[in-house]
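Participant: missing the sequence, but the structure's below:
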């Protein structure tokens, strides 16, 4: 599931493959961009912004993409057959003489003036992996709606950019707070923002996400994806429930013993339906 660390690494790999080289092929497979041809232009840089990717090309243009829930960019040698999925899932191809970048299942793909990038990323809060990271501003935004459930506030990219469903659940567990705790009741907002940045920094160089410091495949995460299995701290079965407004529900994992508070007692958890309940539907707010 792409989150800020995955997007950061994707941007770095795209930059290394494309920046400073002239495009010999440009194929954008969305209706509104079907006639656009970037061939002959050099890619100047690829930069991440939260969960967004900005591929800047000569002439003051930016190709904006978002990975959504299961999108990806795959890089291969030019001339090789695409291998990241069936051809009908390809949304973009950018190639130079040495490398080809293929975008699969991209829910958002837009071409805009570089000077107008603010129209697609200007709403985002401080970027956890960005050069202008501002923890105080991130905490201020997180607490701006004090009655809002912490899990929902963490997913709102207008508060701080880069947290997705995995880090939401893992952060709440590490802080020993319920994902349904009103954000205004969070004991130490500064600790949360510092921990969030530390986790993303620790994982940005790899696609395998680890929050437990244990790299073994079945031991990498504390609670995410572990519904019904024993908590690594206390042995209580981890629970899962949908959280968020209608149409934007996301699966939330927590330990009802290690994370006391609203929603963690079982029946009162919004959408709870037993240890393996919840559907994980919807999308990140303001992603």
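Facilitator: Received the coordinates, thanks. All values reported here derive from a predicted model rather than from experimental measurement.

Participant: please count neighbours and contacts with C-alpha atoms only from this point.
Facilitator: OK.

Participant: you'd agree residue 192 is up against residue 175?
Facilitator: Yes: counting by CA atoms under 8 Å, residue 192 does reach residue 175; the two are 7.4 Å apart.

Participant: any idea how far residue 158 is from residue 141?
Facilitator: Computed as CA to CA, to the nearest Å, the residue 141 to residue 158 distance reads 8 Å.

Participant: quickly list what's touching both of these two.
Facilitator: residue 125 (CA atoms under 8 Å, 6 or more residues apart in numbering).

Participant: higher neighbour count, those two?
Facilitator: Per other CA atoms under 10 Å, whichever of residue 141 and residue 158 has more neighbours is residue 158, with 21 against 18.

Participant: my read is that one is in a strand, agree?
Facilitator: No: assigned with DSSP: H, G, I helix; E, B strand; the rest coil, residue 158 falls outside any strand and is coil.

Participant: now do it against residue 97, distance only.
Facilitator: Relative to residue 97, and taking CA to CA, residue 158 is found at 39 Å.

Participant: follow-up on the earlier one: more neighbours, residue 192 and residue 175?
Facilitator: Ranked by neighbour count (other CA under 10 Å), residue 192 and residue 175 place residue 192 first, with 20 against 16.

Participant: any idea how far the helix or strand hosting that one is from the chain center?
Facilitator: Residue 192 belongs to helix 189-203 when elements are defined using DSSP states H and E. A distance of 14 Å separates the centroid of the chain from that of helix 189-203, by CA atoms, centre = their mean, to the nearest Å.

Participant: also this one, for the comparison:
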């Protein structure tokens, strides 16, 4: 799943290619927008809001898209060969100007709304870790609204704070030595936790590679994420993994039982950490 830093970089690159230029092609390949023609309008900016991409036009219209699990935007030169990342039938939208073509593959929730209508699409989100609205006290207050919720679940709830996905959830909890099943209300310093998460995303927002350890070598980029049964880079304990959350929203959580002491998944389901990890699927 694209996380907040990936979405921010996507919006940033789209902004560089599209902003300040009139659209020469708008090709929507979803039934609800099949007759929409935005040619001649000028893109004023492209911004990320959590995991949403908002392409704003000069007549107060906004093209909204969401990357969800598998969406992506690619840029290619106008008149040049199209990107070969995905088959043609996966294209959902193309926006072009005299210089660049932006192609949205498998992007979701495509909408064209007026500027005021953005609130209906993203108004429910908490403060964006990479946005101008980032605010630590608000993020902390949102996490405290349901103090019994496991912190690993609470961090993924975009209504609390927008931009954290499964990777950064697992990584920031390791960095802060927190058991992912700790109730949000029992976390001793939520402000420190969300500040640490914001720092990790900010360090990765300007490049597609994601590293939380400071290393980019394969197998050393992350402390725990994707490293099930591999030795912890800090203490050599095998990394554990367990599904966390309520179906169908559950996600894989990775953690080190030694560096992140606590009851683990046994807090909720009575299963031993290691046994639960053995049964989990990858995330």
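Facilitator: Arrived safely. What you see is a predicted model, and the numbers here were worked out from it, not measured in a lab.

Participant: just give the TM-score of the two.
Facilitator: Scored against TM-score structural alignment, normalised by the length of structure 2, the superposed chains reach a TM-score of 0.94; 279 aligned residues with a CA RMSD of 1.6 Å.

Participant: returning to what we had before: mean deviation, the helix holding residue 192 of structure 1 versus structure 2?
Facilitator: Its matched residues in structure 2 lie on average 0.8 Å from helix 189-203 of structure 1 after superposition (mean CA distance after the TM-score superposition for structure 1).

Participant: got the buried residues for that helix?
Facilitator: Buried residues in helix 189-203 of structure 1, counted by 16 or more other CA atoms under 10 Å: 189, 192, 193, 196, 197, 199, 200, 203.

Participant: next SSE after it?
Facilitator: strand 239-243.

Participant: with structure 2 overlaid, report how far that next one is off on average.
Facilitator: Mean deviation for strand 239-243 of structure 1: 1.1 Å (mean CA distance after the TM-score superposition for structure 1).

Participant: residue in structure 1 paired with residue 197 of structure 2?
Facilitator: Under the alignment (TM-score structural alignment), residue 197 of structure 2 pairs with residue 196 of structure 1.

Participant: just the helices in the stretch 1-150 of structure 2 please.
Facilitator: According to DSSP state H, counting those that start in this stretch, the stretch 1-150 of structure 2 carries its helices in the segments 4-18, 118-122, 136-144.

Participant: pipe these into JSON lines and attach distance to residue 40 of structure 2 per row.
Facilitator: Output for the helices of the stretch 1-150 of structure 2, formatted as JSON lines (distance: least, CA to CA, whole Å):
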{"stretch": "helix 4-18", "distance to residue 40 of structure 2": "13"}
{"stretch": "helix 118-122", "distance to residue 40 of structure 2": "22"}
{"stretch": "helix 136-144", "distance to residue 40 of structure 2": "40"}
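
Participant: most tightly surrounded among those?
Facilitator: Greatest average neighbour count among the helices of the stretch 1-150 of structure 2 goes to helix 4-18 (a mean of 22), per mean count of other CA atoms under 10 Å.

Participant: for that one, name the packing helices and strands.
Facilitator: strand 43-49, strand 52-57, strand 72-77, strand 100-105, helix 190-204 (3 or more CA pairs under 8 Å, 6 or more residues apart in numbering; DSSP states H and E).

Participant: would you list those in TSV and tack on distance to residue 163 of structure 2?
Facilitator: Converted to TSV, those look like this (distance: least, CA to CA, whole Å):
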stretch	distance to residue 163 of structure 2
strand 43-49	8
strand 52-57	9
strand 72-77	16
strand 100-105	20
helix 190-204	8
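
Participant: residues contacting the spatially closest residue to residue 258 of structure 2 that is not a sequence neighbour?
Facilitator: If you skip the residues right next to it in sequence, residue 258 of structure 2 has residue 237 as its closest partner in space, 6.7 Å away by CA to CA, 6 or more residues apart in numbering. When contacts are counted by CA under 8 Å, 6+ apart, residue 237 of structure 2 touches 230, 231, 256, 257, 258.

Participant: and residue 257 of structure 1, by the same measure?
Facilitator: 234, 236, 264.

Participant: so which helix or strand takes in the nearest residue to residue 195 of structure 1 once chain neighbours are set aside?
Facilitator: Leaving aside its sequence neighbours, residue 195 of structure 1 sits nearest to residue 171 (CA to CA, 6+ apart; 7.6 Å). Using DSSP H and E, residue 171 of structure 1 falls within helix 165-174.

Participant: can you list contacts of that helix?
Facilitator: Applying CA under 8 Å, 6+ apart, the set of residues contacting helix 165-174 of structure 1 from outside is 1, 151, 154-155, 178-179, 192, 195-196, 211, 221-224, 250-255, 258-259.

Participant: need the counterpart of residue 278 of structure 1 in structure 2.
Facilitator: Checking TM-score structural alignment: residue 278 of structure 1 goes with residue 281.

Participant: so what's that match up against?
Facilitator: 242, 243, 252.

Participant: so which of those persist in structure 1?
Facilitator: Retained in structure 1 by both residues aligned by TM-score structural alignment, their matches' CA atoms under 8 Å are the following of the contacts of residue 281 of structure 2: 242, 243, 252.

Participant: of these, just say which sits nearest to residue 39 of structure 2.
Facilitator: Nearest to residue 39 of structure 2 among these is residue 252, at 42.9 Å by CA to CA.

Participant: onto which residues of structure 1 does the helix or strand where the closest one lies map?
Facilitator: Element membership of residue 252 of structure 2, judged by DSSP H and E, is strand 251-255. Using TM-score structural alignment, the residues of structure 1 aligned to strand 251-255 of structure 2 are 250-254.

Participant: buried set for that stretch?
Facilitator: Under the neighbour-count criterion of 16+ other CA under 10 Å, stretch 250-254 of structure 1 has 250, 251, 252, 253, 254 buried.

Participant: try stretch 239-248 of structure 1
Facilitator: 239, 240, 241, 242, 243, 244.

Participant: much appreciated, bye for now.
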